[in-house]
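Enquirer: structure here, sequence nowhere to be found:
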């Protein structure tokens, strides 16, 4: 069973990664980060998070492939984060295993609410 207060953030942009951490830690989440898909997979394997955020466009493994690989061993809830507002991309994200999809730029309050909803939904 995933750790309910643990979130993994897989994001190659340091500013966005820091923003997500700054939004989640004051809400009581323990946040682990990774800068690419391969590292993200290992962090998810090691920490068993309730939620994982995945950037879609990353060097090496993109968010879609990272989600598919995470789904092979984890039930973490996946929030895909992308700068592209494209319904087709959102469908691809869900097909790869994402539970939710959020476009950049996002409001910090919305990010926090989405993650809290995924944690609550994952516990039911």
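Expert: That came through, no problem. Since the model is a prediction, treat every value here as computed from it, not as a measurement. Residues are numbered from 1 along each chain as shown.

Enquirer: make it CA atoms for all contacts and neighbour counts henceforth
Expert: Fine.

Enquirer: only the buried residues of stretch 111-124, if you could.
Expert: Buried residues in stretch 111-124, defined by neighbour count with 16 or more other CA atoms under 10 Å: 111, 114, 115, 116, 118, 119, 122.

Enquirer: how near is the closest residue to the last one other than its chain neighbours to residue 52?
Expert: With CA to CA, 6 or more residues apart in numbering as the measure, residue 77 is the residue that lies nearest to residue 122, at 6.8 Å, once sequence neighbours are left out. Here the distance between residue 77 and residue 52 works out to 6 Å (CA to CA, to the nearest Å).

Enquirer: more neighbours, these two?
Expert: Higher neighbour count among residue 77 and residue 52: residue 52, with 31 against 23, using other CA atoms under 10 Å.

Enquirer: okay, one more to line up with it:
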């Protein structure tokens, strides 16, 4: 992906959000960080990102509902972060591209993001 690649991170835990932002920024992505599902959906609609990193447990609506809202207008890749490993199949069925269980290792996050970037490149070529 070009250097202008963008990501929207939807995460209400400020520490986790900053960690994800740092990892994505280190890969050359421009990152928009939001703390609620509603703000995240608006950011996706307004910025047409290449990647969304989405927390399941948000203060206003669940990550599952955010997936459904985003899928109503976008095919962007969505990396779901959740502490609920029992929701993996449900989240993938709803439209998540990949699911990572919290807590996660920074290296695993970087690897997953890179895998998704390569997949995205293959889709657009």
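Expert: Structure's in. What do you need? For clarity, every value in this text was computed on a predicted model and none was experimentally measured.

Enquirer: before we move on, back to that, reformat the buried residues of stretch 111-124 of structure 1 as CSV; add secondary structure and distance to residue 100 of structure 1.
Expert: What follows is the buried residues of stretch 111-124 of structure 1, written out as CSV (DSSP: H, G, I helix; E, B strand; the rest coil; distance: CA to CA, whole Å):
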residue, secondary structure, distance to residue 100 of structure 1
111, helix, 11
114, helix, 8
115, helix, 9
116, helix, 12
118, helix, 8
119, helix, 12
122, helix, 12
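
Enquirer: and those residues, which two are furthest apart?
Expert: Between any two of those, the greatest separation by CA to CA is 16.4 Å, found for 111 and 122.

Enquirer: the helix or strand hosting residue 80 of structure 1: which residues count as buried?
Expert: Using DSSP states H and E, residue 80 of structure 1 sits in strand 77-82. Buried residues in strand 77-82 of structure 1, counting neighbours by 16+ other CA under 10 Å, are found at 77, 78, 79, 80, 81, 82.

Enquirer: now do the contacts for residue 8 of structure 1.
Expert: Counting by CA atoms under 8 Å, 6 or more residues apart in numbering, residue 8 of structure 1 touches 31, 32, 33, 34, 40, 43, 44, 49, 51, 52, 53.

Enquirer: if anything else comes up later, I'll come back, but that's it for now.
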